[in-house]
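> got a predicted structure here, sequence first:
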Amino acid sequence: MTDTPPGTVADAQAGNWVDRHAPQWLKPYARLARWDRPIGIWLLWWPCIWGLALAAVAQPQAGFDWIAAILMLVGAALMRGAGCTFNDIVDRDIDDKVARTRSRPIPSGQVTARDALYFMVGQALVASAILFQFNRFTVWAGVASLVLVAIYPFMKRITWWPQAFLGLAFSYGALVGWSSQTGSLGWALVLLYAGTVLWVIGYDTLYALQDIEDDALIGVKSTARLFGEHVKLAVAVLYTGAYLLWMAAVLLVNGGIVFAVLALVAAGLMAWQVWTVDAAQPDNPRLRFYSNHYVGLALALALLAEWVW
């Protein structure tokens, strides 16, 4: 890996807006919250949009709630930032031993763990103010998700499936989006959520390929290490399961051909990721991981088109 310029982080894209434009005092905190890598915000937000859009397909007379979508985008940015900050506090000793992460603000000494904790609480409090704009069921569902957020950073130490716990947490937006419109759960939501969990496990397995050698040296577990030479097949199975569950969710709310056709774009992107991923090539897994933003966009547009139809 090439040397990282002082003050920056190795796993952020060079020349990002935080490095170029953020005030000097803000930069370490912006990097803690991953504002220099907005991909995580999108990946947390897209399931919210899917939940909102699936609810619109289920009850077309109510329409798509655009105000809720905007609120959830802000909430996703805040909760992703709070979650990443908490993850960095918990993982500061591990991050110091991994080439890709040792330049992060806490292990590099730019921010103390105590100040990071204050920053995390501040983000969570603002996010809670947004959550309280929704119905009581959605509020309690959002509060319950904090359990998953809290335990995820520890899972890489005790199980080969930390990606599954990330999937449970990062897919929670589907539940929030759906319940904000319906005030309840439903089988269509269960299928959407399960498919999204499989999708997250798949894309985070590809992302974990970047750290597979360092993880093996320090004893950190991941599905990338677990699947080993069968990682392509395993991710293909996960992505196929995700697509089938998404299809089943839409069929359950009387959706059909419009979604089925347009969702093939998302399926094609996932197939491309699996076909072309190569951990031996620098940046290859990261770029495949990043392309899931477009998977999320394609599926959202497919659901919205189904609602319009």
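Good, I have the coordinates. Just so it is clear, the structure is predicted and the values come from calculations on it, not from any experiment.

> going forward, measure contacts between C-alpha atoms and count neighbours the same way
Will do.

> mind listing what's buried in the longest helix belonging to the chain?
Taking DSSP state H as the criterion, the chain has its longest helix at helix 66-90. Within helix 66-90, the residues scored as buried using 16 or more other Cα atoms under 10 Å are 68-69, 72-89.

> residues making contact with that helix?
For helix 66-90, contacts defined as Cα atoms under 8 Å, 6 or more residues apart in numbering pick out 32-35, 40-42, 44-45, 48-49, 52, 95, 106, 113, 116-117, 119-121, 123-124, 126-127, 130-131, 149-150, 153-154, 177.

> so which of these sit within helices?
32, 40-42, 44-45, 48-49, 52, 95, 113, 116-117, 119-121, 123-124, 126-127, 130-131, 149-150, 153-154, 177.

> among those residues, name the buried ones.
32, 40-42, 44-45, 48-49, 52, 95, 113, 116, 119-120, 123-124, 127, 130-131, 149, 153, 177.

> could you point out which element follows the helix or strand containing Thr205?
Thr205 belongs to helix 187-208 when elements are defined using DSSP states H and E. Sequence-wise, the next helix or strand downstream of helix 187-208 (DSSP H and E) is helix 212-218.

> need the contact list for Leu54.
The contact partners of Leu54, by Cα under 8 Å, 6+ apart, come to Trp178, Val250, Val253, Leu303, Trp307.

> just the closest of those residues to Gly186, please.
Nearest to Gly186 among the contacts of Leu54 is Trp178, at 8.8 Å by Cα to Cα.

> give me the neighbour count for the closest residue to the closest one other than its chain neighbours.
Counting by Cα to Cα, 6 or more residues apart in numbering, Trp178 lies nearest to Gly51, which is 4.3 Å off, once chain neighbours are set aside. The local packing of Gly51 (other Cα atoms under 10 Å) involves 29 other residues.

> this is the other structure I want to compare:
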Amino acid sequence: MKKFIKILQDIGELIVFKHSVFALPFIFTAMVVASKQTNDSVWFGFGLLVLGILCAVSARNFAMAYNRYKDEDIDKLNPRTANRPSVDGRVGRRNLELFIIANAAVFIITAYFINSLAFWLSFPILGILAGYSLFKRFSELAHLVLGLCLGLAPIAGAVAVSGEIPLWSVLLCLGVVFWVAGFDLLYSLQDIEFDQKMGLFSIPSVYGEKATMFISAIFHVVATLLWLLFAWAAQLGFLAFFGIVVSGVILFMEHRIVRRDFSKIDRAFFTLNGYLGILFFVFVLLSAL
């Protein structure tokens, strides 16, 4: 039993479970808005709450575990990632394979119990989540693919509640795509020399540091504009627009921190973006109420 618990702890470290905070606020944002428009209430029911959490967590577990599984050959050569459980032997490939399969199964089965559209979309969604690990080996546009992996969360939330994909959920999705791609560019600056040495594709390794900072800033401006369009398309009130402006300010602060001191990339990446997602959800919820 202790061995099993230790394996779960190591897997938890491997997939950085606490960073689920990035995706969960946006799937709940979409569920709240869809429920308000469909049922005239922000509460979509305890059953959908549980199913939504299961889908979000299992999808992220699958994506992170598959990424670590496919990147073992790269991670063991990178000093920043050489101590990951998938590299140092704490989590064997067999256990990782079982974890990947189990989470894919949980995601598909959970989607089945939500509705038919969610079920049929679960298969291409898993394909996109797995595709990121392969895509980044041949194209620097992998940052946008990663953004799409998280951007699918609000579409999934809308589908879960309303059984359809409304325009506002697509706008919210695209905003998340550029938000994630933008902060992933900043995070990738840590590996610029390693990526260049190994011939890996990333915008920092191909275009350099200054261009990366500029592109990241453009991505975050686009994300903020798309979020404003989302609030307009969803017919949300002042508080939602105000929350999006606050999100834009947080992104501006993120860029200031990174420009001043690259050693604080982790702070900008994890702390500020974690707060952004939560505040975004809270302001949309208050607006819907």
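Thanks, I have it. Since the structure is predicted, the reported quantities are computational estimates derived from the model, not experimental observations.

> returning to that earlier point: what lines up with the residue nearest to Trp178 of structure 1 in structure 2?
Structural alignment (TM-score structural alignment) places Gly51 of structure 1 against Ala30 in structure 2.

> contacts only, for its match.
Counting by Cα under 8 Å, 6+ apart, Ala30 of structure 2 touches Pro154, Ile155, Gly157, Ala158, Ser169.

> need those residues in JSON lines (columns: distance to Met213 of structure 2).
Output for the contacts of Ala30 of structure 2, formatted as JSON lines (distance: Cα to Cα, whole Å):
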{"residue": "Pro154", "distance to Met213 of structure 2": "27"}
{"residue": "Ile155", "distance to Met213 of structure 2": "29"}
{"residue": "Gly157", "distance to Met213 of structure 2": "32"}
{"residue": "Ala158", "distance to Met213 of structure 2": "33"}
{"residue": "Ser169", "distance to Met213 of structure 2": "28"}
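
> tell me which of the residues you listed is nearest to Val258 of structure 2?
Pro154 (28.0 Å).

> and the closest one, what's its match in structure 1?
Using TM-score structural alignment, Pro154 of structure 2 pairs with Ala174 in structure 1.

> any idea how far the helix or strand hosting that match is from the chain center?
In this assignment (DSSP H and E), Ala174 of structure 1 forms part of helix 172-182. Remark: helix 172-182 of structure 1 is offset 16 Å from the chain centroid, using Cα atoms, centre = their mean, to the nearest Å.

> what is that helix packed up against?
Helices and strands touching helix 172-182 of structure 1, by 3 or more Cα pairs under 8 Å, 6 or more residues apart in numbering; DSSP states H and E, are helix 39-58, helix 136-158, helix 187-208.

> report the angle between the first one and helix 172-182.
With axes from the mean of the first three to the mean of the last three Cα atoms, to 10 degrees as the criterion, the two stretches helix 39-58 of structure 1 and helix 172-182 enclose an angle of 30 degrees.

> can you find the partner of Ala105 of structure 2 in structure 1?
Counting by TM-score structural alignment, Ala105 of structure 2 lines up with Leu125 in structure 1.

> neighbours around its match, how many?
14.

> wait, isn't Asp184 of structure 2 in contact with Leu141?
No - judged on Cα atoms under 8 Å, Asp184 of structure 2 makes no contact with Leu141 at a distance of 11.3 Å.

> between those two, which one's more packed in?
Remark: of Asp184 of structure 2 and Leu141, Asp184 carries more neighbours, 18 against 15, as counted by other Cα under 10 Å.

> what's next to stretch 225-240 of structure 2, contact-wise?
Residues from elsewhere that reach stretch 225-240 of structure 2, judged by Cα under 8 Å, 6+ apart: 33, 167-169, 171-172, 174-175, 241, 244, 280, 283-288.

> now the buried members of those residues.
Among the contacts of stretch 225-240 of structure 2, those classed as buried by 16+ other Cα under 10 Å are 33, 168-169, 171-172, 174-175, 241, 244, 280, 283-285, 287-288.

> Trp120 of structure 2: which of those is nearest?
Nearest to Trp120 of structure 2 among those, counting by Cα to Cα, is Ser169 at 18.0 Å.

> that closest one contacts Ile155, correct?
Yes - with contacts counted by Cα under 8 Å, Ser169 of structure 2 reaches Ile155, the gap being 5.3 Å.

> can you pull the buried residues of stretch 109-119 of structure 2?
Thr110, Ala111, Tyr112, Ile114, Leu117, Ala118, Phe119.

> how close does Val258 of structure 1 sit to Gly219 of structure 1?
46 Å (Cα to Cα, to the nearest Å).

> the two: who's more crowded?
The neighbour comparison of Val258 of structure 1 against Gly219 (other Cα under 10 Å) goes to Val258, with 16 against 13.

> aligned partner of Ala59 of structure 2 in structure 1?
Match for Ala59 of structure 2 (TM-score structural alignment): Met79.

> same thing with Ala268 of structure 2?
For Ala268 of structure 2, the aligned position in structure 1 is Arg288, judged by TM-score structural alignment.

> count the neighbours of Ala267 of structure 1 for me.
By other Cα under 10 Å, neighbour count at Ala267 of structure 1 equals 18.

> that one maps to what in structure 2?
Match for Ala267 of structure 1 (TM-score structural alignment): Gly248.

> OK, contacts around its match?
Gly248 of structure 2 touches His220, Val221, Thr224, counting by Cα under 8 Å, 6+ apart.

> next secondary structure element downstream of the strand or helix carrying it?
In this structure, Gly248 of structure 2 sits in helix 238-260 according to DSSP H and E. Scanning forward in sequence from helix 238-260 of structure 2 by DSSP H and E, the next helix or strand is helix 265-266.

> distance between that next one and the chain's centre?
Helix 265-266 of structure 2 has its C-alpha centroid displaced from the chain centroid by 17 Å (Cα atoms, centre = their mean).

> repeat for stretch 245-264 of structure 1
Worked out by Cα atoms, centre = their mean, stretch 245-264 of structure 1 lies 22 Å from the chain centre.

> ok, back up a step: adding distance to Asp19 of structure 1, write the helices and strands packed on helix 172-182 of structure 1 out as JSON lines.
Below are those laid out as JSON lines (distance: least, Cα to Cα, whole Å):
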{"stretch": "helix 39-58", "distance to Asp19 of structure 1": "16"}
{"stretch": "helix 136-158", "distance to Asp19 of structure 1": "26"}
{"stretch": "helix 187-208", "distance to Asp19 of structure 1": "23"}
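
> I'm done for today, thanks for sticking with me.
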